[in-house]
Structure formats: structure tokens, C-alpha cells
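Peer 1: okay, predicted coordinates and the sequence, questions at the end:
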Amino acid sequence: MSKKLLVGAGVAFSLLFGSFNQAFAESPTVGERKQVDNVAHRGATGYAPENTIAAFDLAVEMKADYIEIDVQRSKDGKLVLIHDTTVDRTTDGTGKVGDLTFDQLRSLDAGSWKGEQFVGEQIPTFEEILERYHGKVGILIELKTPELYPGIEEQVAKALKERNLDKPQNEKIIIQSFNFESMKKVNDLLPKVPVGVLTSNRADTTAEALQEFSTYADWFNPSYGIVTEELVNQVHSLGMKIGSWTVRSQEAADFLFEMNVDAIITDYPDYVDPRN
């Protein structure tokens, strides 16, 4: 239902039933927007350093429905949260994530680049995030370049199973990746956990490609630059949901609302949720 229809209905009710329903009529905008999942991209990264506890705590405070996290692996086999395959951009260190031990990664400052108030923020572990946030906020888990970390799918599955997060009653766990073969594997390992495929390639939006994704994926998550109303309708017709990224402006958020996507992945949760 469009905003115009909702507002019109609210006005009609207020005329018929007085001030109580006039108050009721003021709420549809919030109600409409809450139909879209608000996903904090690497946490509330517009305001805090990405993939850190500070960013995730802020996302929860800002009422995000999900936090999105990037999972990689240290040299000695620990699952850690960082987006780039090197530590250079977001820490005071240098080198490839997979070439550094967990202790080396943990010793890095992952916050000061964003501001003095974040000095000392550390690279979190996957297990820490599960323990701290499950039951409080949904967790959208991205396997980042899983081809670099053979067996990472099994590791992630094991960590989820140990916490009973592979069961259907825990609906707010989703796993996604740009690596489609990895997602097929995850679907086999965790058949009750929703799987998403990421893309910015228009070649992945053909009818044939979407049909193939629908055989194992529950979410089709494209960059917002390739989102169209037709694409959203196609995805929905195949029984999948669609979440789009990465929103860094109010205009982009508003565009995706108009497209009727199911989730908006954003650095700024307040652009998506009018309660902020």
C-alpha cells in the first residue's frame, strides 16, 4: 500500500471516529517503513568504525533489525570480523588477514581511524558477536572471499549449531556471499538457515540466473544501482526476498522504499527507520 493511500485512509478514519483515530492516523509512515528490514552495514558505520563492537552496539541502539558482519579467518584458524582482505585500511597494522595470527589481529587498533573516541577498538571474533547479539538483533553474516579460507563454511555452521542458531525458531540469522558455490554449500550444511546471494552484476539478474539462485537461496541481494521494480517483482515471484546495499544517502533509502525491497542495508540506520 502506498503512503498516499495510507494517509488517505488515516484521514478518513479521523473524520469518522475523532481524535483517537486521528492519533492512529499519524502512525502509518512508521508502520510502512517497519515492513522493510533495517540492516546496519558492518554496524552503524556512518557513525562508528565498521565491524567493531562500537558500531554494532550503536546499531542496536538505533533499532536496526539486523547487523551485517564480514567473516574471515586468521592464520591460526580463528574466525574474525573484518571487511578487507588486508588490515591496512581499518587498523594501524599492515598485511593480509589470513597471514596474521589471531593474537596479531587482536593487538591492532581498529577504531582510531574513525575518531579519537574509538581508540582501542579491537577486531571482534565471530563467536563474540554471536554471544553478544543473538536474541537482541538479527545477524546477517557475510562470508568474505570464502575461496581464500577452505572449510570456513563448516566452521561457521559449527559455531551456529553450538548455539542452536541453526533452528527455524531463530529466524534472524542469514548467511550471504558473493561466492555462489559457497552459498550452495552453506545451504547443504544449514538447510534451515536462510541463504543470500550478493551481486552488483546485471548478468545475475536474468530470468535464468534468478531461477538458478532460487533453487538454493532465500535472498537475492543486489547493489541498489541495479534495482528496478521489475527485478523486485521477479525475485518475489520466485519466492525469494530482496535486500539491497549500500545506502549512504536518504535519497537512496527512499528509492529502495519505492521499489518495495524487503531489506535495506545501510551505513546509516536512521535513514531507514524514522524512529531515530
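Peer 2: Now that the structure is in, tell me what you want to look at. Residues are numbered from 1 along each chain as shown.

Peer 1: hey, let's count contacts and neighbours off CA atoms from now on
Peer 2: Fine.

Peer 1: quick one: the strands in the stretch 1-150 of the chain?
Peer 2: Applying DSSP state E, counting those that start in this stretch to the stretch 1-150 of the chain gives strands spanning 37-41, 66-73, 79-81, 138-143.

Peer 1: the last one packs against which elements?
Peer 2: Judged by 3 or more Cα pairs under 8 Å, 6 or more residues apart in numbering; DSSP states H and E, strand 138-143 is in contact with strand 66-73, strand 173-177.

Peer 1: which outside residues touch that strand?
Peer 2: With Cα atoms under 8 Å, 6 or more residues apart in numbering as the test, strand 138-143 has contacts from 39, 65-72, 133, 172-177.

Peer 1: please redo it, this time with the cut-off set to 7 Å
Peer 2: For strand 138-143, contacts defined as Cα atoms under 7 Å, 6 or more residues apart in numbering pick out 65-72, 172-177.

Peer 1: and after it, which helix or strand comes next?
Peer 2: Later in the chain than strand 138-143, the nearest helix or strand by DSSP states H and E is helix 152-162.

Peer 1: what comes up buried for that next one?
Peer 2: 152-153, 156-160 (16 or more other Cα atoms under 10 Å).

Peer 1: the inter-axis angle of it versus strand 173-177?
Peer 2: Here the directions of helix 152-162 and strand 173-177 differ by 180 degrees (axes from the mean of the first three to the mean of the last three Cα atoms, to 10 degrees).

Peer 1: quick one: the helices in the stretch 1-150 of the chain, in order.
Peer 2: Along the stretch 1-150 of the chain, counting by DSSP state H, counting those that start in this stretch, helices occupy 3-17, 19-25, 28-33, 53-61, 102-106, 126-133.

Peer 1: another structure for you, compare them:
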Amino acid sequence: MHARAVAATTTALLGACLLAPSSPAHAAGDGTRPPTVIAHRGASAYAPENTLAAVDKAAELGIRWVENDVQRTKDGELVVLHDDSLRRTTDVEEVFPDRAPWKVKDFTAAEIARLDAGSWFGPAWAGARVPTLEQYVRRVERHHQKLLLEIKNPALYPGIERQTLKVLANEGWLDRRHVAHRLVVQSFSADSVRTVHELKPAVKTGFLGTPPVAELPAYAAFSDQINPSHGSLSTGYVSAVRAVTGPHGKPLEVFTWTVDDAERARQVAGYGVDGIITNKPDVVRGAVRGAGE
């Protein structure tokens, strides 16, 4: 995810929900349990982001949660990649020099499978591939990890929410055990998060951004988490979020991103956040005295 401005939810979306009641205030972060540590795009400080190697590295470090990004190919395959272009993290310019601007949506899954998604990170990672969503969740399952899945650029891929849920269902990730404890689906798009909630109400969801406090009850109609950039956080904001009850009858949670240094990790942990998304999960875990479950 990028630290970028997030478009406001449409007036129609908010108008239907703003009058929803909130729960009594919930005291976030009482210090008895450290925040959950989530490996951003896998352990992406130590292996090429969003690859199976990054999942493996997170597992090697003992990190239970990994985050990823999902896009869609020209022929309808879901792949795990952050950017809507293949240029930054693959050798697509060499392999397909005449296909600028190298958008994911303009390449088939077979073409993307040919690309080297590791050499940009370092010679030791040469030959790493862009995984499909199926390949990715199977690797996460192999390590008994948990998944924070981001639907990326949903406006580019109509219907991606339903398709993502179908893949998760086919891979066994929508059973009671996974849904209750091992899966969150998030997006910068409030409409996309709401769609996921409407299609599969049992799935835990997160909105990436920092909505105004007055609008939090609207988001709580379809989102279990409010997941802001760490630069937009304060103790007061976290407390305001936790004072609102989400769609599953529990206080809204806060997973913040992207924190890579120990001092900042301790600071946001002190705000009472529920989770910290980081490229350096070992550093953050050490700073907050162990990863939450």
C-alpha cells in the first residue's frame, strides 16, 4: 500500500449509515497484549515483495500474519502484485520491450509467469515469480499463517471482489476456522470493502484510510477495521475508532501501516493500535515485545 490520499466515500454511501449508533467507549491498548505484527507484502525488507519467498521469510522469522495485494490479468487470473504496472518489480521491459506501460491488466497470466520478479531485489532472488492468488494462499496455508489481503485498484477490475472470494472459497479459506481467525480483506475503496461484506458477511474486512471521526459509524456498517497510515494517527483517533461497534458486534480495530523502526513502533503501540503492518516484522516485534496472535 502507498501513503497516499484516499478518495472520500460517496455521499450516498455515507448518508445511509451516518446515524448508526456506536458502542460505549472501549479502552484501546491497555498494555496487557502487544499489537499484532503483520509482514507487509511478506517480509519485504528481506525478500522480494509479494513473492512466495517473502512469505517463507516471514514464516522463518516466526511472523503469523502476512499482507498481500491482488490484481487481475488480461485473461482474468488473480495475481499477487502491488503496482498496477509490472515495471518496478519484474523484468517486463526486457521480456516485452514493446508493451509499455506494462500494465498488469494488459498481460495474460502465462506472460506474467515468464517474468523474473526477484532480480530487482538482489541476485540471490533471481527467478522468483509473480504468484497467483492460489499459489500465494497455499503457501500461507503451508506455514499455518494468517492473511491480510488487499484488493488493489478495484476500479480497474470490475467484479474482483466476487472473484477473490471465489478463489478463497475454492482454497478452503472461507470455512469457519479461517474466517474467524485467519483472514481479513481490506481495500482503499470503501465501495469495494462494502461489496465484500455484502457478498460474504462473515468475512472480516478493513478500510485503508483515516475517515473523519463523525463518519466512523458509516464505515462500521461494513468494515471491522479502520487501517490508517501511521502518520495520521493519535491516541485520540484510535480511541474514537475503538469506541464504535463494527458489523460483527465488536469494537472496530486499527491496523496501522507502514512502520519499520523500533521507536515509531513503540509509539503507535502506545496509541493502542491492534496491529502494525511492517516491512521489518522482526524489528517491530522486538520493539513491542512479541507479535500478537
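Peer 2: Yes, it's here. These figures come from a predicted structure and were not determined experimentally.

Peer 1: quick one: TM-score?
Peer 2: TM-score for the superposed chains, counting by TM-score structural alignment, normalised by the length of the first structure: 0.84, backed by 241 aligned residues with a Cα RMSD of 1.6 Å.

Peer 1: one step back: among the strands of the stretch 1-150 of the first structure, show me which one is buried the most.
Peer 2: strand 37-41 (a mean of 29; mean count of other Cα atoms under 10 Å).

Peer 1: and that strand, how far from the second structure on average?
Peer 2: Average distance, strand 37-41 of the first structure versus aligned residues of the second structure after superposition (mean Cα distance after the TM-score superposition for the first structure): 0.5 Å.

Peer 1: what packs against that strand?
Peer 2: Secondary-structure packing of strand 37-41 of the first structure (3 or more Cα pairs under 7 Å, 6 or more residues apart in numbering; DSSP states H and E): strand 66-73, strand 263-266.

Peer 1: ok now that strand, how far from the chain's centre?
Peer 2: Distance of strand 37-41 of the first structure from its chain centroid, counting by Cα atoms, centre = their mean, to the nearest Å, is 5 Å.

Peer 1: likewise for stretch 34-46 of the second structure?
Peer 2: How far stretch 34-46 of the second structure lies from its chain's middle: 11 Å, per Cα atoms, centre = their mean.

Peer 1: and Arg264 of the second structure, what's its match in the first structure?
Peer 2: Following TM-score structural alignment, the counterpart assigned to Arg264 of the second structure within the first structure is Ala252.

Peer 1: what does the helix or strand harbouring that match contact?
Peer 2: Using DSSP H and E, Ala252 of the first structure maps to helix 250-259. The contact list for helix 250-259 of the first structure (Cα under 7 Å, 6+ apart) reads 228-229, 247, 271-272.

Peer 1: quick check: angle from that helix to helix 3-17?
Peer 2: On the basis of the same axes, to 10 degrees, helix 250-259 of the first structure is oriented at 70 degrees to helix 3-17.

Peer 1: so how much does helix 250-259 of the first structure differ from the second structure once superposed?
Peer 2: With mean Cα distance after the TM-score superposition for the first structure, helix 250-259 of the first structure averages 1.4 Å from its match.

Peer 1: how about that helix: buried residues?
Peer 2: Going by neighbour count (16+ other Cα under 10 Å), the buried part of helix 250-259 of the first structure is 252-253, 256-257, 259.

Peer 1: next one: stretch 227-243 of the second structure
Peer 2: Judged by neighbour count using 16+ other Cα under 10 Å, the buried positions of stretch 227-243 of the second structure are 227-230, 233-235, 237-243.

Peer 1: what's the most distant pair in the contacts of strand 138-143 of the first structure?
Peer 2: Among the contacts of strand 138-143 of the first structure, the pair separated by the greatest distance (Cα to Cα) is Asp65 and Gln72, at 23.0 Å.

Peer 1: name the residue closest to the centre of the first structure, please.
Peer 2: Compute the mean C-alpha point of the first structure, and by Cα atoms, centre = their mean the closest residue is Glu68, 3.6 Å away.

Peer 1: ok, back up a step: can you add distance to Glu116 of the first structure and give the contacts of strand 138-143 of the first structure back as JSON lines?
Peer 2: Compiled in JSON lines, those are given as follows (distance: Cα to Cα, whole Å):
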{"residue": "Asp65", "distance to Glu116 of the first structure": "28"}
{"residue": "Tyr66", "distance to Glu116 of the first structure": "27"}
{"residue": "Ile67", "distance to Glu116 of the first structure": "23"}
{"residue": "Glu68", "distance to Glu116 of the first structure": "24"}
{"residue": "Ile69", "distance to Glu116 of the first structure": "23"}
{"residue": "Asp70", "distance to Glu116 of the first structure": "24"}
{"residue": "Val71", "distance to Glu116 of the first structure": "26"}
{"residue": "Gln72", "distance to Glu116 of the first structure": "26"}
{"residue": "Lys172", "distance to Glu116 of the first structure": "33"}
{"residue": "Ile173", "distance to Glu116 of the first structure": "33"}
{"residue": "Ile174", "distance to Glu116 of the first structure": "33"}
{"residue": "Ile175", "distance to Glu116 of the first structure": "33"}
{"residue": "Gln176", "distance to Glu116 of the first structure": "32"}
{"residue": "Ser177", "distance to Glu116 of the first structure": "32"}
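
Peer 1: tell me which of those is nearest to Pro49 of the first structure?
Peer 2: Nearest to Pro49 of the first structure, judged by Cα to Cα, of these is Ile69 at 12.5 Å.

Peer 1: how about the closest one, what's its match in the second structure?
Peer 2: In the second structure, the residue paired with Ile69 of the first structure is Asn68, using TM-score structural alignment.

Peer 1: same check, this time on Val261 of the first structure
Peer 2: So, by TM-score structural alignment, Val261 of the first structure is matched to Val273.
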